[in-house]
Structures are given as C-alpha cells and as structure tokens.
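Need a 3D model of the sequence below.
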Amino acid sequence: MKSAIKNCSIPGLVISIIASIAACFGIGMVFFDNVAFALCTVPFAAYLVLKYIKHQNARYKRLMLERFRLFIGYLNASLQGTAKPVEKAFSEAVDEMRQIYSEKDIFLRHMIIIQKTLSNNMSRKIEAEFYAFAVGTGISDIIDFAGVLVSCKNTNTSAISKVIELVDELIGEKLNTQMDFRAMVQENAMVFNIMSLMPTAFIAFFNATMQDYLSPLYSGKGRIVMIAGLAFNIASYIIGNKFIERYDEE
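Okay, here's the model as predicted:
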C-alpha cells in the first residue's frame, strides 16, 4: 500500500479524500434526508479513496512502461550497427530523452540519477543500478529486462543488442494491444459509472419536484426500503468495479 500511495500526489490525495467524504455524505442525505443516517455512509469514502489510489498507481505504471519503451527504442538505435559499450549507449539514450521531457519527468529523473552515478563512480555497474531501479518500479516488464541485462553482462555482452531489439519490439506490441483494450474498458466504465449514479439522481429529482411523493420512504418502514436500496446500489458498484479493475489491469 505504501508503494501505491507514493505514486499519488499529496494535493490529489487530499482532494480525493475530501471529495469522497462529501460525495458519500451527499448521497446519504439524498437517500435518508437525515444527518445521522447520512454520516453512516461516510465510511464508504475509504473505498473511493482506495479506488483513486489504485487508479493513480495503474496510471503511474502505464506511464513508466511507455517511457521505458521509448528509452529502449533510443537505446536500441544507439547500439545498432556499432560496437559501443552499453554504458555509452545508455548515456546517449538519456540525452535523447532530455530533449523531449523535463528532467522532472518521473522516468527520466531515475535515468539521470543512474547516468550521474555511473559517471561519478566507475566501479558501479550499469546492470546493478538499472536492476535496483526496476525493482523499485514494481513493473514486471522492466524487472524482467533488468534481469536479462544482468545475465548478458555477466555471460555474453554481445547478446545485449539483440535482447534490447527484441524487448523494444515486444513492449511496443504490448502497449499497442493494451491501449486498444483499455479504450474499450474505459468506455464501458463510463457507462457503468453513469448507471450507478442514476438511482441517486432520480431520488434527488423526485425530492426536488415531488417531495410529498417520497416522504413515506423517509420515516418508519420506508427507511428500511431506502437502506436496502442504498446497500444494493453500493454492492453493485463495488462488484462492477471489481470486474472493471481486473480487465483494466490486464
């Protein structure tokens, strides 16, 4: 959880917490028209905040993988048809990315740190530095590449160029497939979110236009109906999001 939270900006996380609490309280007021009952819905805000953290973590991993693919492309181009060491090609790839992205870019920042570490201390090995970075990202594709890089540097340095070329091709295909699939998932997710809000929207509309029509639901046995309705709505939202999150992460 700590590694997921660190991928969220503090202002974004604070806004998410405040917005989630306000949304839950607002929905509670729509369903119950009672502050005490509405406050009982506030704990559900924890689920919404957790959902935000997961979304930001997934976004971070996608961004890192996209930057990694671009970096591998530059690394591959630098090694093509040359016998230069991978350390020099690495440095050239970092310089190429500097022309496109700010040094504050989350991926480039790590690459610059590795570049400076290698230039300031010749005893440090690129494969060890990159592997430490890869493990820190928690992204399997980057970790796998780093592991292969370590093996190649220790056994067969001539294979590094071929490995990088293959990784460049595979990551490119994976990102293209994920992009198409994610577009479909996000479209369905938007429809699902709209449908999830419809019960609350209808109740709010009837409250604003025909308050007497719903007044029996705000007292006596009517509250049981409202509690059951809200519980069903929340359960449907959680179950639906489980499916969306599972497919969005693939």
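
hey, let's count contacts and neighbours off CA atoms from now on
Will do.

longest helix in the chain, by residue count?
Ordering each helix of the chain by length in residues (DSSP state H) puts helix 160-209 first.

For that helix, name the packing helices and strands.
helix 10-32, helix 45-79, helix 140-155, helix 211-214, helix 221-248 (3 or more Cα pairs under 8 Å, 6 or more residues apart in numbering; DSSP states H and E).

just how off-centre is the helix or strand following the second one within its chain?
Spelled out, that is helix 45-79. Where DSSP states H and E defines the elements, the next helix or strand beyond helix 45-79 is helix 86-98. On the basis of Cα atoms, centre = their mean, to the nearest Å, helix 86-98 sits 27 Å off its chain's mean C-alpha point.

In helix 86-98, which residues are buried?
By 16 or more other Cα atoms under 10 Å, the buried positions in helix 86-98 come out as 86, 87, 89, 90, 91, 92, 93, 94, 95, 97, 98.

which helices and strands does it pack with?
helix 45-79, helix 106-120.

between that helix and helix 106-120, how big is the angle?
Put simply, helix 86-98 runs at 140 degrees to helix 106-120, going by axes from the mean of the first three to the mean of the last three Cα atoms, to 10 degrees.

what's the spacing between the residue of the chain most remote from its centre and residue 33?
Among the C-alpha atoms of the chain, the one most distant from their mean position (Cα atoms, centre = their mean) is that of residue 212, at 45.0 Å. Relative to residue 33, residue 212 is positioned 13 Å away (Cα to Cα, to the nearest Å).

So for residue 186, which of the helices and strands packed on helix 160-209 sits nearest?
Closest approach to residue 186 among the helices and strands packed on helix 160-209 (Cα to Cα): helix 221-248, 8.0 Å.

ok now that closest one, how far from the chain's centre?
Counting by Cα atoms, centre = their mean, helix 221-248 comes out at 23 Å from the chain centroid.

Give the other helices and strands that that helix contacts.
Checked by 3+ Cα pairs under 8 Å, 6+ apart, helix 221-248 has helix 10-32, helix 160-209 packed alongside it.

And for the most centrally placed residue in the chain, nearest residue in space, chain neighbours not counted?
The residue lying closest to the centre of the chain (Cα atoms, centre = their mean) is residue 58, at 1.7 Å. Leaving aside its sequence neighbours, residue 58 sits nearest to residue 249 (Cα to Cα, 6 or more residues apart in numbering; 7.2 Å).

Now show me the structure for the sequence below, then we'll compare the two:
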Amino acid sequence: MRSVIIALVCGAAAYAAYLVVVRLNGKIALANVPRIGAKRPRQAENPGEREADAGDYGRYSMSAKQRAFACAAAGAVLFAIGYLFYQNVAICAVLSLGGLYYPRARRRQLIRKRKDELGRQFKHALYSLSTALSAGRSVENAFAEAGNDLRLLYPDRTADMLRELDRINRLTENGEPIERSLLDFGRRSGIADVQQFAEAFAACKRTGGDLVEVMRRTSNMIGEKMEIEQDISVLVAQKRFEAKALGLIPFVIVAFLAFSSPDYMAPLYGGAGHLVMTAALAVLVASQWLARKIMDIGT
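Predicted coordinates for the structure are as follows:
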C-alpha cells in the first residue's frame, strides 16, 4: 500500500509540473518573441529569442530553463508510470531518462501552436484586405488598413500577424516591392495558405492582371478553407478528449487493483510478471500514439 501511495503522489506531482510547463512554454512561444525586423540586440536573452529574431516560424530554440523544466516534468511522469507498473526504483530511473527526449516533442508542439495562431490571424487580415480592396483602396493602403483593423482585434502588439503587417508596410514605405515582402513572409511562415496567397499576388503583379479581383477571390477561397479546417478541428476536439480519457483509465485501474488487492497484483511485480507489465505498457503507448496520429488531421 505504501508503494502505491508513493506512485500516486509522484503521478500527481508530475502532472502538476507538466501543466505548469505547458502554460509557461505556451506563453513564451506566443508572446515573448522579439519584434521582427527590429534592431537586433547585442546579445539575446536566450536562444529562443535569437531564433525568433530571424522571423522563421518553423524554428524555435528553447532556453536552458525551459529544457530543464520539460525534462524534469517528463522524467517525473515516466518515473511515476514505471513505479506503478514495476515498483522497482532501478527500472523507474531508467524509464525517467526518456524525459531527456521530451524537449524535442515540446518544441514541435510550440511551433505548431504558433503557426495555428498565425493562421487564424492571417485569416482576419485577409478579410480586412478584401474589404478594403472592394471599397476601392489601393493595395498599399489596403495593407495599412489591415494593420489598423488587426490592432482592434489584437490589442497586444506582440501578435505575429500584426508585426508582419507593420514590417510589410514599413518596407513598402522604403521602396521595397510589396510582392517581395509577401513572398518572404510566406517562405518564413511555412504555412501553405500564406505561401499560395503570396504567390498569387506576385503572379498577378507581374502579369498585370486585375489585382483587386484576384486578391478578393483568393482571400475568399483561403478564408473558406481555413473555416472548414477550424470546423473539423472543433468536431475532432471531443474525440481527442475521449482518447486521452481512455488512455488514462488503464493506469487508474492498475493503481486501484494495486491499492485494493496487493496480493492479487503481487505476481506481476516480479519474475515473468515484468514481461506481462512491459507488454501491457507497450500496448498502451502504441494505442495512444495511434490515437494521436488519427486525431492529428492535416499534419
């Protein structure tokens, strides 16, 4: 009973640490990013800020403090799971070493979260551009108007799309072709919709087509596509929660049996029982991986 209580306490502490790390890293990834195009300081505060200065949304370098928190949280979770399934400190210590690989997965999560937020902001910018162009404004004035509209939607000036529009408008005022700025933004964003919009805009500028009509149709098509993707994401959100709940139930059952019937579970914590628990743990991990792959639509 004592070992089960220790395992449950470790699991609760690990889960609490995981929530703290997720909230901290999420805020840093979406908000604590230096202004793109601004004068670079002599020495960045951490590697994550140095990567953000480059404006590449496909890269993010975590600071030493972030990596330490992520490794500690993942290691604690793995240690608790190992103690629940094996009740062997040596095996738990070996399993906890897997937490060293968690920062890579966390970095991918932060990059994806930032791109998703950028895509939503880009959709709002497209609607503003389409409205301004339909009202007879020039392309340059339409981008300036889009920046003003986004300031009303996102009072926080650290919004990525707001900084990108400011950068495009600033380069345009300095004589930089607007299509070149858009193509650069599409390349750095790594988002297919942004790249397609930039390429359509550049092609229309080169061929001398009806820029207003092309931008209006392109904006409407991309906006409708993003709305469909968001609707699908909302529909799948409930299934994702159910998959996480189903993945947690086996661990609760094992903890309940170990607490209520320690004699019944004793054969599983020694000899050939380790093989049975290892096979069960492997099946649980494989099922969670498969559920995540099925739910990750569009990735």
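
re the thing from before, tell me which of the helices and strands packed on helix 86-98 of the first structure is the most buried.
helix 45-79 (a mean of 19; mean count of other Cα atoms under 10 Å).

so how much does it differ from the second structure once superposed?
Superposed on the second structure, helix 45-79 of the first structure shows a mean distance of 2.6 Å to its aligned residues (mean Cα distance after the TM-score superposition for the first structure).

tell me the angle that helix makes with helix 221-248.
Using the same axes, to 10 degrees: helix 45-79 of the first structure against helix 221-248 is 10 degrees.

returning to what we had before: what range in the second structure does the longest helix of the first structure sit on?
With TM-score structural alignment applied, helix 160-209 of the first structure matches the range 211-260 in the second structure.

what about that stretch, distance to the chain center?
13 Å.

quick revisit: mind putting the helices and strands packed on helix 221-248 of the first structure into JSON lines with distance to residue 71 of the first structure and mean neighbour count?
Shown next, in JSON lines, are those (distance: least, Cα to Cα, whole Å; neighbours: other Cα atoms under 10 Å):
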{"stretch": "helix 10-32", "distance to residue 71 of the first structure": "28", "mean neighbour count": "17"}
{"stretch": "helix 160-209", "distance to residue 71 of the first structure": "9", "mean neighbour count": "14"}
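
Can you add distance to residue 39 of the first structure and give the ones you listed back as JSON lines?
Formatted as JSON lines, these follow (distance: least, Cα to Cα, whole Å):
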{"stretch": "helix 10-32", "distance to residue 39 of the first structure": "6"}
{"stretch": "helix 160-209", "distance to residue 39 of the first structure": "16"}
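
Residue 195 of the second structure matches what in the first structure?
Residue 195 of the second structure maps onto residue 143 in the first structure, by TM-score structural alignment.

Equivalent analysis for residue 278 of the second structure, please.
By TM-score structural alignment, residue 278 of the second structure lines up with residue 227.

Same question for residue 164 of the second structure.
Match for residue 164 of the second structure (TM-score structural alignment): residue 110.

and that match, what does it touch?
Counting by Cα atoms under 8 Å, 6 or more residues apart in numbering, residue 110 of the first structure touches residue 133.

From residue 236 of the first structure, how far out is it?
Distance from residue 110 of the first structure to residue 236 of the first structure, by Cα to Cα: 41 Å.

Ok, residue 48 of the first structure next?
The value you get for residue 48 of the first structure to residue 236 of the first structure, if Cα to Cα is used, is 14 Å.

and if you look at residue 228 of the first structure?
Per Cα to Cα, residue 228 of the first structure is found 12 Å from residue 236 of the first structure.

re earlier: among the helices and strands packed on helix 86-98 of the first structure, which is nearest residue 221 of the first structure?
Per Cα to Cα, nearest to residue 221 of the first structure of these: helix 45-79, 26.5 Å.

on contacts alone, who are the packing partners of the closest one?
So helix 45-79 of the first structure, by 3+ Cα pairs under 8 Å, 6+ apart, packs with helix 2-5, helix 10-32, helix 86-98, helix 106-120, helix 140-155, helix 160-209.

For the ones you listed, give me TSV that also has distance to residue 217 of the first structure.
Shown next, in TSV, are these (distance: least, Cα to Cα, whole Å):
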stretch	distance to residue 217 of the first structure
helix 2-5	40
helix 10-32	8
helix 86-98	61
helix 106-120	52
helix 140-155	52
helix 160-209	11
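
Which one of the ones you listed lies nearest to residue 80 of the first structure?
Residue 80 of the first structure lies closest, by Cα to Cα, to one member of these: helix 160-209, at 7.3 Å.

what's the mean gap between the closest one and the aligned bit of the second structure?
Mean deviation for helix 160-209 of the first structure: 1.6 Å (mean Cα distance after the TM-score superposition for the first structure).

Just the angle for that helix relative to helix 86-98, thanks.
Going by the same axes, to 10 degrees, helix 160-209 of the first structure makes 30 degrees with helix 86-98.

how about residue 90 of the first structure, what's its match in the second structure?
Using TM-score structural alignment, residue 90 of the first structure lines up with residue 143 in the second structure.

Contact partners for its match?
129, 165, 169.

again, but for residue 102 of the second structure
Counting by Cα under 8 Å, 6+ apart, residue 102 of the second structure has contacts 70, 71, 74.

Please say which position in the second structure residue 62 of the first structure maps to.
With TM-score structural alignment as the criterion, residue 62 of the first structure matches residue 116.

any idea how far its match lies from residue 192 of the second structure?
12 Å.

Same check on residue 298 of the second structure?
11 Å.

do the same with residue 25 of the second structure
With Cα to Cα as the criterion, residue 25 of the second structure and residue 192 of the second structure are 25 Å apart.

between the two, which one's more packed in?
More neighbours surround residue 25 than the other of residue 25 of the second structure and residue 192, with 22 against 12 (other Cα atoms under 10 Å).

Setting the sequence-adjacent residues aside, check what's closest to the more buried one.
Nearest non-adjacent residue to residue 25 of the second structure, counting by Cα to Cα, 6+ apart: residue 66, 7.1 Å away.
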